[in-house]
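> Sequence and predicted structure are below.
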Amino acid sequence: MEVFGTLGTLVLAAIVLFFFLLLFRKDSSRYSKMPPGPTPLPFVGNMLQLNPRVLHERIMKLQETYGPVMTVYLSWKPVVFLLGFQAVQEALVEQADVFAGRHVSQLIMKLTGDYGLVQSTGERWKQLRRFSITTLRDYGMGKRTIEEWIQEEARHLTEEFRKTKGAPCDPNIFLSQAVSNVICSIVFGQRFDYQDEDFAKLLCLIDANMRLISSPVAMLYSVFPILMKLFPGYLNKMIRNVNEMKQFTLSMIEKHKATLVSDSPRDFIDSFLIKMKEESDNPSTEFNFENLHISVLNLFTAGTETTSTTMRYGLLIFIKYPHIQENIQKEIDTVIGRDRAPAMQDRRKMPYTDAVVHEIQRFIDLIPLNVLHKTTKDTTLRGYFIPAGTIIAPMLHSVLYDKTKWATPHSFNPNHFLDENGCFKMNPAFMPFSTGKRLCVGEGLAKMELFLFFTTLLQNFSFRSTEDPANITLLPDSTSFFRRPQPYTFMAMPR
């Protein structure tokens, strides 16, 4: 019996090894040419060598051994990581179409599916992206109308801070409301009062879900989908939150359908509904209700959370380094003065302010791993073979902190964007919005918001810490997917 037990164990081990080799190598001649990387273990891949809380740091450490293009197995899935400006540029720009696919994890599939602007790929993504870029431009992205909306919202935000009368306050909810209202103006055709309870609840749902999605548990869900069945608590919370957000966006879409005037679109939803009517007889159209619903959700959530978090991080940097906000205020007083609102035309005359805004985006490293890509066909990169359908991680952290492109990558340094004459200069490694075909659709809008909100706030207030600035930490509250500053309070002192 003991012999049979030992034999059974050996047979089981052989079967496991067989399937492991089958799973990881399939066609050895095909996969042996893939980029190098650490040897994976059965089922878990290289996960034991990684840490979901600081995954990007572990990947950077592996780069020292395997180079800037390497294969790491997250469970049984090979993921090709691209590290450093040059490798990311070669893939996403020089082979833009090949690396423009989108990997959608089973976690995201359960939450929103592969519909909408962010998660889609192939023809669906091409149609939705083309439409979204055109529509946002039509509604003034980069033009006067959007600028006026932001200026108006900046005035509302200023009033909210003024109501604090210099008492300590948490800027989180104010910033989320202001940024979200800009998106609401574009997508829904209206803004919401800061005291609107439904609006406040919606922003809390977005905040809660970003915390859940940025958690190590969510990353483990994506790597080991079986965990969603074994430990569904986090998943159920995310689904409940997403469903509540969907109810809000659904109600807005239904209101638009009831009041739609086909030759007079008011906003993004109207334009999409009109496009749906125009393409109703086209069997290959992607302009359907599900893509509308998820695209609206994408624009609303991503547009709210990314820019508001960047602003929250920026204000934290200002109170830690008071001399930086003082230098910006000197430039504001010289170029704009106190009697009119800042405008985008002022930016070219304010190189220091422009440099600080860019350095905030570089330094905070908002999405260090980037959103995962996927190859659309077989290709080679730096002599390595990468099959079609391979998951690609063009790591933004490695570009924004590339030692060959930034003088002091780990320090906050506005001089990264200033030349020897104090004039603004762009650095090609500035990629907080990614690059290539999957460049963030809202890049222009976000840049406009950051400049106008920051300059309006610093025109009206000096921000002071409630503690010794030396004790303020800029380390993020979460680091796996989406980096957020640790909670803080400050005092908005009228100038």
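Noted; the coordinates are in hand. Being a predicted model, the structure only gives us computed values, none of them experimental. Numbering: from 1, shown residues only.

> Every contact and neighbour count from this point should use C-alpha atoms.
Fine.

> how about the one helix or strand residue 446 maps to: buried residues?
Using DSSP states H and E, residue 446 maps to helix 443-460. Burial within helix 443-460, assessed by neighbour count using 16 or more other C-alpha atoms under 10 Å, is assigned to 445-460.

> list the helices and strands the helix or strand just after it packs on?
Next along the chain after helix 443-460, taking DSSP H and E as the criterion, comes strand 461-465. On a contact count with 3 or more C-alpha pairs under 8 Å, 6 or more residues apart in numbering; DSSP states H and E, strand 461-465 meets helix 289-320, strand 490-494.

> Can you tell me the centre-most residue of the chain?
By C-alpha atoms, centre = their mean, the chain has its centre lying nearest to residue 367, at 5.3 Å.

> Could you look up the SS state of that residue?
Secondary structure, DSSP: H, G, I helix; E, B strand; the rest coil: residue 367 is coil.

> so it makes contact with residue 396?
Yes. Residue 367 is in contact with residue 396 according to C-alpha atoms under 8 Å; the separation is 7.1 Å.

> what sits in contact with each of these two?
residue 432 (C-alpha atoms under 8 Å, 6 or more residues apart in numbering).

> what angle separates whichever strand or helix holds residue 198 from helix 289-320?
Taking DSSP H and E as the criterion, residue 198 maps to helix 197-213. Counting by axes from the mean of the first three to the mean of the last three C-alpha atoms, to 10 degrees, helix 197-213 lies at 80 degrees to helix 289-320.

> ok, residues contacting helix 197-213?
Under the contact criterion C-alpha under 8 Å, 6+ apart, helix 197-213 has outside partners 173, 176-177, 192-194, 218-219, 234, 238, 241-242, 244-245, 248, 301, 305, 478, 481-482.

> Got another one to weigh against that:
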Amino acid sequence: MALLLLGILLLLGLWGLLQTCTRTPSSASRWPPGPRPLPLIGNLHLLRVSQQDQSLMELSEQYGPVFTVHLGRQKTVVLAGYEAVREALVGTGPELADRPPIAIFQLIQGGGGIFFSSGARWRAARQFTIRTLHGLGVGRGPMADNVLQELRCLMGQLDCYRGQPFPLALLGWAPSNITFTLLFGRRFDYQDPVFVSLLSLIDEVMVLLGTPSLQLFNIYPWLGALFQLHRPVLRKIEEVRAILRTLLKARRPSMPGGGPVQSYMDALIQQGQGKDPQGLFAEANMVACTLDMVMAGTETTSATLQWAALLMGKHPSVQCRVQEELDRVLGPGRAPQLEDQRSLPYTNAVLHEVQRFITLLPHVPRCMAADTQLGGYLLPKVGTPLLDPDRGQGPPSLLPSALGQGGPRWESPGGTLSLRAHPQGRGCQAHLLHCPQGTPVIPLLSSVLLDKTQWETPRQFNPGHFLDAEGRFVKRAAFLPFSAGIHCPHRWGQHGAPHPHIAWSPETSEAQAQACWASHCP
């Protein structure tokens, strides 16, 4: 095995060197500037594993707001700064609406779901999700009632600690339960085994997705077949799927045709009872869509509220001003409502500044659906294929015939490479995915949220970024914490976005936030 791996690496290195040396100037002239790639690894040596977005921002200072990096063999265009990112995400429209086929997410979702699908299936899933969320009251009164119920439950839990340090994870229970109520039509007790298991598994999955081994797997998927780098996260994902399938099965008897829709799952089940030519409402894709909603709707809101608590503890003057505004506007005993948002400009500014400061999503990758003009460069739709099976070009050791019929196979329709785990867990197989790969594009959202031309003190926590001279809340065009354009989930009605009626209330004591900070921060 060691000799085989050494041979594969040697052949790949020689092939990469040959490709680099024979690249014609005419083909390179269409691309933005960037650092010269090394054989096999490209520019990976320039990226710090734990701070990739910061490394890319530093490269943008040398090569400009639109530049090229090579992630292994894959040419990738990086966009840095507000102007470049906005031009791409808002100005291009459908040309930049697709998602690149990231190896681990292709394994997890198989091209299904909401956030990592493309083309007609993505458009259908997007339209269905927007319509369903709106029908369930997201962003309106019905959803606010659920939020207030969870707020009361959360306050009850906080009161039990009597101002003493409490687990930071507790702040994630309420927003997660709001998401689960929306998805499953019921709230969970905080000690419910299903609730506890789901939150624990989601946390483990998010940690695994950020490990260097998974990042390496996404760049070199063939390593997964040799070293099984992807297996731990797939095992955890399958445990999440098993819970979702059980919840889906439990909802089916309560959803006769035409019955009232009380949850996202109800809507999926009801739509699945009709014609479904695209297979959007087959059980596998129902679970995939729900999995996307679970992962996106719990982690982002939980992390934001936890950061908010920590930042309030670190900046007590900001916390006191928020508390004073809430006391003055709401008075004693009154629960906050959606309409109070206009009367709480400072609190609103603080919540927006939390999201800007923490840069929760440093970047959200896209890929070209058509040749696109960006920053004065004509970027081609077709990316860099690992293997063209029609022409038989590529390292001999990676051709399907060289690896045998029973082992892993690498197939590349237009550049896509994907591995699919064996259903019984014995090894890994590659399957042809009909998902044409365009040129990957990385819009650096962190570079927008830290753009010196857009923010007065980008590296500081400063709620004044969202206030005018009179103390009124102002929207900032460069506030893009969740991307922008038609593929941005924030446009779909982000039900869990931090808002005064869930982040803070008059009953939230300064001592509790201070205790949270003291117990979890050095």
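Received the coordinates, thanks. If you're wondering where the values come from, they're calculated on a predicted model, not measured in any experiment.

> Quick TM-score on the pair, please.
Here the superposed chains carry a TM-score of 0.87, computed using TM-score structural alignment, normalised by the length of the first structure; 455 aligned residues with a C-alpha RMSD of 2.2 Å.

> picking that back up, quick one: which of the buried residues of helix 443-460 of the first structure is nearest to residue 400 of the first structure?
Residue 400 of the first structure has its nearest neighbour among these in residue 447, at 16.8 Å by C-alpha to C-alpha.

> Looking at the helices and strands packed on strand 461-465 of the first structure, which one is packed in the most?
helix 289-320 (a mean of 22; mean count of other C-alpha atoms under 10 Å).

> Where in the second structure does that helix fall?
Mapped onto the second structure using TM-score structural alignment, helix 289-320 of the first structure spans residues 283-314.

> For that stretch, give me the average deviation versus the first structure.
Compared with the first structure after the fit, stretch 283-314 of the second structure shows a mean deviation of 0.7 Å (mean C-alpha distance after the TM-score superposition for the first structure).

> all strands for the stretch 351-500 of the second structure, in order.
366-367, 372-374, 377-379, 419-421, 428-430, 440-443 (DSSP state E, counting those that start in this stretch).

> for those strands, which one sits closest to residue 356 of the second structure?
For residue 356 of the second structure, the closest of the strands of the stretch 351-500 of the second structure is strand 440-443, at 15.7 Å, according to C-alpha to C-alpha.

> equivalent range in the first structure for the closest one?
Against the first structure, strand 440-443 of the second structure falls on residues 391-394 (TM-score structural alignment).

> Could I get the buried residue list for the matching stretch?
For stretch 391-394 of the first structure, the neighbour count (16+ other C-alpha under 10 Å) marks 391-394 as buried.

> about what we covered before: which bit of the second structure covers the helix holding residue 198 of the first structure?
On the basis of TM-score structural alignment, helix 197-213 of the first structure is assigned to residues 193-209 in the second structure.

> what's the answer for stretch 421-429 of the first structure, then?
Using TM-score structural alignment, stretch 421-429 of the first structure pairs with 470-478 in the second structure.

> With stretch 90-108 of the first structure instead?
Counting by TM-score structural alignment, stretch 90-108 of the first structure corresponds to residues 87-105.

> Quick one: end-to-end distance for that stretch.
End-to-end span of stretch 87-105 of the second structure (C-alpha to C-alpha, to the nearest Å): 27 Å.

> hmm, who's touching that stretch?
The contact list for stretch 87-105 of the second structure, computed with C-alpha under 8 Å, 6+ apart, reads 111, 116-119, 214, 217-219, 221, 230, 365-372, 374, 416-419, 435, 437-440, 443, 483-487.

> again with stretch 122-129 of the second structure
In contact with stretch 122-129 of the second structure (C-alpha under 8 Å, 6+ apart) are residues 112-115, 280, 289, 492.

> In PyMOL, how would I select just the buried ones from the contacts of helix 197-213 of the first structure?
This is how PyMOL selects the buried members of the contacts of helix 197-213 of the first structure, with burial counted by 16+ other C-alpha under 10 Å:
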select buried, resi 176+177+192+194+218+219+234+238+241+242+244+245+301+305+478+481+482
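
> Return the subset of the contacts of helix 197-213 of the first structure lying in helices.
Counted as lying in helices by DSSP state H, out of the contacts of helix 197-213 of the first structure, are 173, 176-177, 218-219, 234, 238, 241-242, 244-245, 248, 301, 305.

> Good, we can wrap up now.
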